[in-house]
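1. can't give you the sequence, but here's the structure:
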């Protein structure tokens, strides 16, 4: 089975919540990794998302200490939509 990972940066302008993480996260830029597996047996290349992870600052840590959380892609999209419609 072939797996690929896509890396992207997402930016939140406001503090936000995302399902799967029990605390509010600060506004800022976050790295998101999406793992996809190739769907075998087709006559064309097609991929299925199997995992989405976000790197966040570790709670209570100083400096650049981070942790990775598995999240749902729909939950990420919801958080981005809420952030985009929030008023400053």
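-> Ah, there it is. Since this is a predicted model, take the numbers as computed values, not measurements.

2. going by C-alpha atoms from here, please, whenever you check contacts or count neighbours.
-> Will do.

3. can you say which helix or strand has residue 42 in it?
-> Assigned by DSSP states H and E, residue 42 falls within no helix or strand.

4. how many neighbours does it have?
-> Neighbourhood size, residue 42 [other Cα atoms under 10 Å]: 8.

5. could you do residue 82 as well?
-> The burial count for residue 82: 15, using other Cα under 10 Å.

6. for it, give its distance to residue 13.
-> Distance of residue 82 to residue 13, given as Cα to Cα, to the nearest Å: 10 Å.

7. take this one as well and set it beside the first:
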């Protein structure tokens, strides 16, 4: 099966907390990796998202420890929507 990873940047204007996080994360820009698998069709290929990971800490934050935390796209979307209100 063919897979791909795409990377996006998300921005939070205030602190946020996603399920599985030890503590709230500060406002900032964060890299998010989206893992997808190809679904081969007769006339085209579609991509199914099978996982997502957020890079901690935020972009530009100096830290000796960086990590990728698994997240669900729905939780990320909800947190971004909450951040906009």
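-> Nice, I can see it. Please read these numbers as outputs of a predicted model, since none were measured by experiment.

8. from memory residue 39 of structure 2 sits against residue 4, does it?
-> No. If you go by Cα atoms under 8 Å, residue 39 of structure 2 and residue 4 don't touch, sitting 11.8 Å apart.

9. what separation do you get for the residue nearest to residue 9 of structure 2 when sequence neighbours are not counted and residue 66 of structure 2?
-> Distance criterion Cα to Cα, 6 or more residues apart in numbering; nearest residue to residue 9 of structure 2, sequence neighbours excluded, is residue 31 at 4.6 Å. Remark: distance between residue 31 of structure 2 and residue 66 of structure 2 (Cα to Cα) = 12 Å.

10. those two: who's more crowded?
-> Neighbours were counted for residue 31 of structure 2 and for residue 66 using other Cα under 10 Å; residue 31 has more, 17 against 12.

11. check contacts around the residue nearest the centre of structure 2.
-> In structure 2, the centroid-proximal residue (Cα atoms, centre = their mean) is residue 32; its distance is 3.3 Å. Residues in contact with residue 32 of structure 2 (Cα atoms under 8 Å, 6 or more residues apart in numbering) are 7-10, 52-55.
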